[in-house]
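sharing a model that was predicted from the sequence below.
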Amino acid sequence: MTAQTTVSMLAGSYSSVQLILSVFLVSVKRRSWSWQQFLNQQQAEAAPVALFTQSQSFPSRRSAFKVGMKLEGVDPLHPSMICVLTVAEAIGIRLRLHIDGYSECYDFWVNADSAEIRPAGWCKDNNHKLHPPKGHSETDFDWTDYLRSSGSQAAPPTLFTCRTAVSVRPSSCGFRVGMKLEAVDRKNPGLVCVASVTDVIDDHFLVHFDNWDDTYDYWCDNSSPYIHPVGWCEEQGRPLTAPQGHPNPENFLWEEYLQETGSTAAPTSAFKLRAPHGFQVNQKLEAVDRRNPMLIRVATVTDTEDYRVKIHYDGWSQQFDVWCDSDLSDLHPVGWCQRTGHPLEPPPGSSPLPSPSQGVCPTAGCRGVGHIKGAKYTGHHRSVRRGAQASPRCPGLSVSVDPNTDGHRVSPPTVQTLGQETPAFKAAVLCSDVWCHHITEEIIRTYISIFCQIIFIFAESSESSLQAALHQSVFLSAMSAQPGRDLSLCWEQHRKLLPGVVGETAETVQHWSVQQVANFVETLPGCEEQSKLFRDEQIDGRAFLLLTQQDIVRILSIKLGPALKIYNSILMFKHAKDRNEDVFEGRTVRRRRRTAELSQ
């Protein structure tokens, strides 16, 4: 057995014990928890099933989707794009979908009856553009060839609840591609902007803000409270935001704009505003965790507006409450999880959970889902396609923040993006954000120390001493706030092993191009071949700094040895600024002391 294999086995065994213990305790907790008892204890009532829409309520049939099946669906980050997808995970009727050709950090969750997924070949049959996997040509992509080459199967059309034969006729919803309207910017809700209909599927259509990119687009139907006919702002006495680059935005006139663009306004009769919802404060329901969407939690309605509700996750601080649309498909009636076979997360504190001393996350109620188990789907992982803001809450530590394109309107942070800081250690061991200020120098040094000890053990020690040192460095040092006394020496030795990191900081690395990242990886000893992977995956400087060791090993399929070197380089880049400041301050002190000695 090699030393490298021993490292993997020991670390894997320890993590497995932690995971098994956590899963066992959680399963016991779930079996002993019931909605009826909880409602009685809280003297609360469940939200009536009649308040939920068809997409929120109990499904009419079970999902028959299987892992590995391929399909087509809307990219949630770019709603105008329909992509090739693969079912990566199926829990109850919920599916985790993977965008073929891209990192799994872009995976997303939908219900099996979602209107935003379609069978393979739907785009071709309905004259829609399909975005093929990376490396495939849009003009030459063929589903039959792709399924054959990938050894996979397409999800049968019978599994989909959408109408698949033809696209909806314009008269069904009253909107046609090219029509103009006024629409609320969902990412800046205080603004009503000039918008166009750019796509129509069944009874839904795509709202696009004129002269802005597609990250602000959204799908809706004609009952949406966020869309209004041309002239609505003038009638309501509200300002209308003109298209970006309009020559006279302060004096925008619809008549002139429609004539200039050769377009027509959507007819007023097409707008069918739905009635306000009937949810009431203190009603209970089941809700997807917006910060870690693989989880569904016990929740309470704590505030309401005509078309929105404020959701509180029972057992958690109010700072994690979120406002969402009342018809959001992530809200479900009490008993939905049990009916569909999906795990329900009971409120933390309703039964004993592992304590921090047992090696799990120190945040009460967290069992590690989102970082230990590697759930990188709008969870702890940071995606370069989406802005992220550190959150003190463990399950789904990354609070996803909708990105603002350069030059676009920026609104104050919403309630979903605000939070208070927790102790640095909690965030540091879970947070991988490039600029996360929770990552303290002591923690960075601890991980550097662990890596250094292992490197030198490989070179100088027997396997018996390796196991002993691993126990001390991995299982003890990582839990200690004080790194080893020989850390400074180890740091300098490690800088010599990785000369490419000298003089570089995260501030400069984040601006590296894909080629610069590949060139750097190539300079690392034994990583010449791995540099090609970074070039093929188009990993630039910012994406490079966001990588975790697990990403490097599992997603990029890089062996442990090179992965450790690459990941340790990333840590050293992040720590370089503080380290340089320490050195500068140390030299300044020594100069002052020397000057004082000479003057005496």
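Structure received.

could you use CA atoms for every contact and neighbour count after this?
OK.

go through the helix or strand where residue 466 lies and flag the buried ones.
Here residue 466, judged by DSSP states H and E, is contained in helix 463-470. By neighbour count on 16 or more other C-alpha atoms under 10 Å, the buried set for helix 463-470 is 463, 466-467, 469-470.

starting at the chain centroid, how far to that helix?
38 Å (C-alpha atoms, centre = their mean, to the nearest Å).

likewise stretch 451-458?
34 Å.

can you give the distance of the strand or helix carrying residue 453 from its chain's centre?
Assessed by DSSP H and E, residue 453 sits inside helix 441-460. Here helix 441-460 is found 30 Å from its chain centre; the criterion is C-alpha atoms, centre = their mean.

and it with helix 463-470, angle?
Interaxial angle, helix 441-460 versus helix 463-470 (axes from the mean of the first three to the mean of the last three C-alpha atoms, to 10 degrees): 180 degrees.

can you list the buried residues in helix 441-460?
443-455, 457.

check it against this one:
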Amino acid sequence: EHDARELEWEKERMKQEKEKQRRKRLRQEKSEGQEEADANMSDAEESAGGSDNDSVSSKTTDAHVPKYHYPWQDGKNNFSWTKYLEYCGRSKGLAKAAPLKLWTEPFPFARNLFRPGMKLEAIDPCHQALFCVVTVSETVGFRLRLHFDGYSDQHDFWINADSWNLFPVGWCEKNGRQLEPPLGVIGFSWKAYLEHCKGQAAPRQAFVNKGHTTVIPPNNFRVGMKLEAEDRKNMWVCVASVADVLDNRVLIHFDGWDKAYDVWSEVSSPYIHPIGWCAANNVVLHPPNDYPNPESFNWHEYLQETNSMAVPARAFKTRPSREFKVNMKLEAVDKRNPALIRVATVTEVQDYQIKLHFDGWGEEFDYWVDDDSPDLHPPSWCSKTGHRLQTPLTPEEIAEYVELGISCGTSGCKGLGHVRGPIYTSHHTAYGCPYAIQNINKDPESFIPDRLHIPSERKKSKATPKIKLDLRQNVEPKDSLNEVDECEGQKKRVRKRRKFFDELSPPEPNRSHKVPKMSIDDTKSQGTLNHLVQSPGLMDIPPVSSIPASSTSSSLASPNPTVSQASQPQEEPLEQGVDMIVHQSVFNPGYNPHPVAPLPHSWERHRHLTAPLGDAKKADVETWNAEQVHQMVSRIPGCEQVASVFTHEQIDGEALLMMTQNDLVSLLHIKLGPAIKIMAVIMCLKSSV
């Protein structure tokens, strides 16, 4: 029977080859006809247009409609798992569909209710300790492409619609988790954010896993308990802690390492172990990073030093391995091109992992994956969920891709995907091909930078003001100025938003990059953050008073501020007017714009500009409201006209002390002259105690 099928297959190939030659002759005839039409000037445009349409139509048909009928296709040229398994020799045991019992839920029991533009909360797959604000960028079948609000599209990722890593809007606040806001946003609240970007929250019915409604510590795992966990990337077993507990999962933190390496794990995972497991199994245990005397690490002493407890051994109930067998066939997400799902075959099985081979592709593209990976699906999963399945690659398709000019040069590739992530949907050369020999074994991080690492070329400046602004409350004391609130389309007079601070980000302990100001493109229907406008003069660094002088001087505007007085030419004042004094304060200030020590004696000659301050001290100014700031600024010579800006922008005393000259000019749009005078007052106030 197998030989008979092979003979039929050979006959079919001969027919297809004849059909291919016939189409080639037709294309040549069309080309000759176009040349004749071009010779006729009266019909040149019509003939050229018709020829172009025929060419485009032909190419589109060739690209999207299969030219060959394979034995595994039904009457409509659709892929048939039944016929494909028969063709591969199921009767002889050469192929078998992976049984449904290998999946807890083989097929979704609900529809995908997510739609592009909807917003939700999700765990970052690359930084699993973070819950982030994301937007649905694309839906295909029962899968989603999610976008981190405020970041580049190259960080988008694909995920199943029933993933446990998806949460409805407000879940973090309700369950005591910290939600990472979009880049450049502080005082984040979902209500204000959705109104601002005109976004839509994903409906709660879309989250089919009802386990998100409550958070119950599973079994005997508790936050802070110690255990031994495998670092899958480095193939180490390390000292670890339970950083979080969510439903039937625990967040594993490797002691002594940054939380960027944290990873979620099922409590039944084979990669977590009780303390003492390494010693009992003769496996090397890696102590915490920077641990003194790592060779003499002892669990008993370490638990006493950290005042912690070990996860009890009875809590570890390792799951059995899935019963995958060699030659089983299934549908699997292509990790090199996550938008695609391909027909795959299990070629090896080892403990809790299986080796995948994409049918029709070379063995160099095979790779290992966990047997419980959410990227593995049973046969017919794509057809049941409406997702397109990439059928087995054939030699005819490879030749066709080359003939149509859609191949990048890599055998079997038709130009889909890019090594730099979803920011590019296609490629044209091997440089960007996920399947090129030079790319298949490289770490994806070498192509896509870490989302949390801001480029170093961004300018550095003064520390960001430590302002805690909650847009959900948006409340000011009763003696504050007007507010603005919208309720069912009616406006009433309430406190106005402080533009200067509402668009800044507070300093975060583990960040050293500058947080740019948020800018939202309202023309985008999805309402995501598509543009980020840098706000000069803002940077997440510790307060200036806590930075050594040697490090602070490197962040000043002048390349060498400590010698600026000696390097600049001295100018003798021709008159003692205010303008001349201001001129000297600009070109020869004699003080550090970001002082970390008492101001030098040269400051005294500028103090007459601040005579209206009287005996005001820094501690007093910090308690001023916007009206008091307005009154003080209006008494500075030449600043009477700009004082109203501080009232309009609700700049109180605390905010005033945190401002820089760049803030005055760029954010408040004050002219340079008055800005210099106001800055002189601010410097005087900051130095007063």
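Perfect, thanks for sending it. Since this is a predicted model, take the numbers as computed values, not measurements.

quick one: TM-score?
The TM-score (TM-score structural alignment, normalised by the length of structure 1) is 0.60; 398 aligned residues with a C-alpha RMSD of 3.7 Å.

and the helix holding residue 466 of structure 1, which stretch of structure 2?
Under TM-score structural alignment, helix 463-470 of structure 1 corresponds to no residues of structure 2.

what residue lies at the spatial centre of structure 1?
Nearest to the geometric centre of structure 1 sits residue 378, at 1.9 Å (C-alpha atoms, centre = their mean).

pretty sure that one is touching residue 398, no?
Yes. Counting by C-alpha atoms under 8 Å, residue 378 of structure 1 touches residue 398, with 7.0 Å between them.

give me the common contacts of the two.
residue 291 (C-alpha atoms under 8 Å, 6 or more residues apart in numbering).

now the lengthiest helix in structure 1 and helix 441-460, what's the angle there?
Longest helix of structure 1, by residue count under DSSP state H: helix 560-599. Taking the same axes, to 10 degrees, helix 560-599 of structure 1 and helix 441-460 form an angle of 120 degrees between their directions.

pull out the buried positions in helix 560-599 of structure 1.
560, 562-577.

for stretch 90-107 of structure 1, same thing?
For stretch 90-107 of structure 1, by 16+ other C-alpha under 10 Å, it's 90-100, 104-107.

show me those residues that map onto strands.
Among those, the members falling in strands are 90-91, 94-99 (criterion: DSSP state E).

with respect to residue 318 of structure 1, which of those is nearest?
Distance to residue 318 of structure 1, by C-alpha to C-alpha, is smallest for residue 94 among those, at 26.9 Å.

which one in structure 2 is aligned with that closest one?
Residue 94 of structure 1 maps onto residue 143 in structure 2, by TM-score structural alignment.

now do the contacts for that match.
When contacts are counted by C-alpha under 8 Å, 6+ apart, residue 143 of structure 2 touches 112, 158-161.

re the thing from before, past the helix holding residue 466 of structure 1, which element shows up next along the chain?
helix 487-497.

how far away from the center of its chain is the helix or strand following that following helix?
The C-terminal neighbour of helix 487-497 of structure 1 among helices and strands, as given by DSSP H and E, is helix 506-509. Distance, stretch centre to chain centre, for helix 506-509 of structure 1: 23 Å (C-alpha atoms, centre = their mean).

and stretch 340-359 of structure 1, by the same measure?
Taking mean C-alpha positions (C-alpha atoms, centre = their mean), stretch 340-359 of structure 1 and its chain are 22 Å apart.

also stretch 20-33 of structure 1?
With C-alpha atoms, centre = their mean, you get 26 Å for stretch 20-33 of structure 1.

now swap in stretch 221-234 of structure 1 and tell me
With C-alpha atoms, centre = their mean, you get 31 Å for stretch 221-234 of structure 1.

same thing with stretch 374-381 of structure 1?
6 Å.

now for residue 284 of structure 2, how many residues are close by?
Neighbours of residue 284 of structure 2 under the rule other C-alpha atoms under 10 Å: 12.

doesn't residue 276 make contact with it?
No. Assessed by C-alpha under 8 Å, residue 284 of structure 2 is found out of contact with residue 276, at 10.9 Å.

next, residue 298 of structure 1: secondary structure please.
strand (DSSP: H, G, I helix; E, B strand; the rest coil).

just checking, what residue in structure 2 corresponds to it?
Per TM-score structural alignment, residue 298 of structure 1 is aligned with residue 343.

whereabouts in structure 2 does stretch 327-338 of structure 1 align?
By TM-score structural alignment, stretch 327-338 of structure 1 lines up with residues 372-383 in structure 2.

what does that stretch contact?
With C-alpha under 8 Å, 6+ apart, stretch 372-383 of structure 2 has contacts from 81, 97-100, 103, 106-107, 141, 160, 322, 329-333, 388-389.
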